[in-house]
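**Student:** sequence first, then the predicted structure, then my questions.
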Amino acid sequence: MPRYFHTLMAVIVSLLSAAGISAAADAGWDKTFAKSDKVIHEKVSYPNRYGLTISADLYRPENMNQSRKYAAILVGTPYGGVKEQGAGIYAQTMAERGFVAMAFDESYNGESSGEPRHLSSPDIFVEDFSAGVDFLGTRPFVDRKRIGVIGICGSGAFALTAAQVDHRIKAVATASMYDMSRVIRKGWKDTMSDEQRNKTLDQLAEQRWKDFENSTPLLPQGFPEKAADSIPEGLDPISSEFWEYYAMPRGHHPRSHGPFTQTSNLAFMNFSLLNYIDTISPRPILFIIGEKAHSRYFAEDAYKLAADPKELVIVPGARHIDLYDRTDMIPFDKLTTFFNKNL
């Protein structure tokens, strides 16, 4: 059982754990990537159906024709990440290529509202995708019949689950997809035994009493507040990979804590994502995964379960985190072709 997984991700902690819009002009660049001079950036906010306020970064082509309507793409963050990291890279790049694109923070995380902080919910995180569609589809410059989504890492499964019931989502792409409900309930590569699962559930039940008595949920230690200059010795390969991105200058952001409240895992134990992935058809799905990604099996298995039209793209040499930010490896030409064809 990887030691540092308990610290990096809430999932591994338990395993081995438009209504009112507030918009403002760019008031400072706080991203982990360089700002493009080919797009217009705007910070926006809007409610989801639970009354929580979602914070997002909206990117539009710099030479945008205000008299026409554009196809739009909503981008979800990696699990535990924020919109200022990889999701923003995807959104800004797709805006450079002619789309209206938006990266958002999930409820309870980043700059979005919700207490307690760093809570995770499969239902609410899926809803956050539909809330983004609500917002985009009510912009005067967006064609609401041409809205697609991109989900990175954990948000890949959330995006697909949203599309199962939200027919306004016309095309879905995932990159380095994780199925969080599967890995939390069944363990890494489905190796969790019934005995281990029951022990975990007993521990989480006890934690609920502790949380209640303490008036606050237990939040495992996360990534350092300031970027580290090296990977700690003794970390397993997967934990080292996440540390390389989230804890070092490559992708570090102060709002990206990493793990979620420990009892958040109970909801994932009881809520199975992707149960109806085949019903997304005839809307298309594009799965993108790295050849060397430790998460590769999630995308390959989801691809088998999905109905046509579907496509699986394996990026040579890429690891899981490389599809977060390596613009030389992320197949943006493929994403552009996919959404131009299907939106």
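**Tutor:** Right, received. Where do you want to start?
**Student:** can we go C-alpha only for contacts and neighbour counts from here?
**Tutor:** Fine.
**Student:** show me the helices in the stretch 151-300 of the chain, by range?
**Tutor:** Secondary structure of the stretch 151-300 of the chain by DSSP state H, counting those that start in this stretch: the helices cover 155-165, 180-186, 194-214, 237-246, 265-270, 296-305.
**Student:** name the helices or strands packed onto the first one?
**Tutor:** Just to be clear, that refers to helix 155-165. Secondary-structure packing of helix 155-165 (3 or more C-alpha pairs under 8 Å, 6 or more residues apart in numbering; DSSP states H and E): strand 70-76, helix 122-137, strand 142-152, strand 169-175.
**Student:** and the angle from the third one to strand 70-76?
**Tutor:** Just to be clear, that refers to strand 142-152. 30 degrees (axes from the mean of the first three to the mean of the last three C-alpha atoms, to 10 degrees).
**Student:** contacts for strand 142-152?
**Tutor:** By C-alpha atoms under 8 Å, 6 or more residues apart in numbering, the list of residues contacting strand 142-152 from outside reads 69-79, 87, 100, 133, 136-138, 156-160, 168-177, 324, 339, 343.
**Student:** can you say which of those are buried?
**Tutor:** When neighbours are counted using 16 or more other C-alpha atoms under 10 Å, those contain these buried positions: 69-79, 87, 100, 133, 136-137, 156-160, 168-177, 324, 339, 343.
**Student:** now the strands for the stretch 1-150 of the chain?
**Tutor:** Shown for the stretch 1-150 of the chain, the strands assigned by DSSP state E, counting those that start in this stretch span residues 24-25, 39-47, 53-61, 70-76, 100-104, 142-152.
**Student:** let's bring in a second one:
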Amino acid sequence: MAGEIHFPANFDLNKKYAGVVVSHLGNGVKEQVAGLYAQKLAKNGFIGFAFDASYQGESEGLSRYLYDAFNRVEDIRCAIDYLVTLPYIDENRIGAMGICAGAGYAINATRTEYRIQTVAGVSTWDVGDSQRNGFARKSTDEQKRLLLRDVASQRTREARGEEPLLIGYVPN
């Protein structure tokens, strides 16, 4: 994973600071909105840490641009793993913040990641709901059944050696 850490003005290596992990929106990278929020947090005395999700931006992983909801939550845990290794982070004052889809993942991470003491979402988007029910809950039950049949057929084709079907969500 690749990340950018933002420090408060007059940063003192001998002090302990609250750290906030900032997750970007579904099709973003750390240099965009998440990075701006991390900078603003730093201006308010926090350590702001924005990172690229696995498979995106400067973070590694194959297939490139893969959008994996499980890994998005795990990425937040890994970002916290990194923060707690820094001598200037107060491990009892770690927060998570996310923008759009990143907010949904940040909130999800708090369910089992007890190192997160506070969480915030900006323009929170529930990715799970939109996947289950379609954008703005417009998918009918029949459309969902057809989609699941198509997914099952594609998985069978791939199991038999066909190339994976990649559908663009995150721009190259």
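**Tutor:** Here it is on my side, so go on. All values reported here derive from a predicted model rather than from experimental measurement.
**Student:** TM-score of the superposition?
**Tutor:** Laid over one another, the chains give 0.92 as their TM-score (TM-score structural alignment, normalised by the length of structure 2), with 171 aligned residues with a C-alpha RMSD of 1.7 Å.
**Student:** that older thread, now tabulate the strands of the stretch 1-150 of structure 1 in TSV and tack on distance to residue 124 of structure 1.
**Tutor:** Shown next, in TSV, are those (distance: least, C-alpha to C-alpha, whole Å):
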stretch	distance to residue 124 of structure 1
strand 24-25	26
strand 39-47	12
strand 53-61	11
strand 70-76	13
strand 100-104	13
strand 142-152	15
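**Student:** pick the most buried one from those strands.
**Tutor:** Among the strands of the stretch 1-150 of structure 1, strand 100-104 has the highest mean neighbour count (mean count of other C-alpha atoms under 10 Å), at a mean of 30.
**Student:** counting by contacts, list what that strand packs against.
**Tutor:** Secondary-structure packing of strand 100-104 of structure 1 (3+ C-alpha pairs under 8 Å, 6+ apart): strand 53-61, strand 70-76, helix 86-96.
**Student:** the shortest one corresponds to what range in structure 2?
**Tutor:** On the basis of TM-score structural alignment, strand 70-76 of structure 1 is assigned to residues 17-23 in structure 2.
**Student:** show me the contact partners of that stretch.
**Tutor:** 30, 34-35, 37-38, 41, 45-53, 76, 79-80, 83, 88-99, 102-103, 105-106.
**Student:** ok, now stretch 26-43 of structure 2?
**Tutor:** When contacts are defined by C-alpha under 8 Å, 6+ apart, stretch 26-43 of structure 2 is touched by residues 3-9, 20-25, 47-53, 56-57, 67, 98-102, 169-171.
**Student:** try stretch 109-123 of structure 2
**Tutor:** Outside stretch 109-123 of structure 2, the residues within contact range by C-alpha under 8 Å, 6+ apart are 73-74, 76-77, 80, 91-100, 102-104, 106-107.
**Student:** repeat that for 10 Å
**Tutor:** Defining contact as C-alpha atoms under 10 Å, 6 or more residues apart in numbering, one finds that stretch 109-123 of structure 2 is touched by 19-23, 25, 37, 70, 72-77, 80-81, 84, 91-108.
**Student:** kindly check the end-to-end length of that stretch for me.
**Tutor:** Terminal residues of stretch 109-123 of structure 2 are spaced 17 Å apart (C-alpha to C-alpha, to the nearest Å).
**Student:** now do it: which range of structure 1 does it align onto?
**Tutor:** Aligned using TM-score structural alignment, stretch 109-123 of structure 2 spans residues 162-176 in structure 1.
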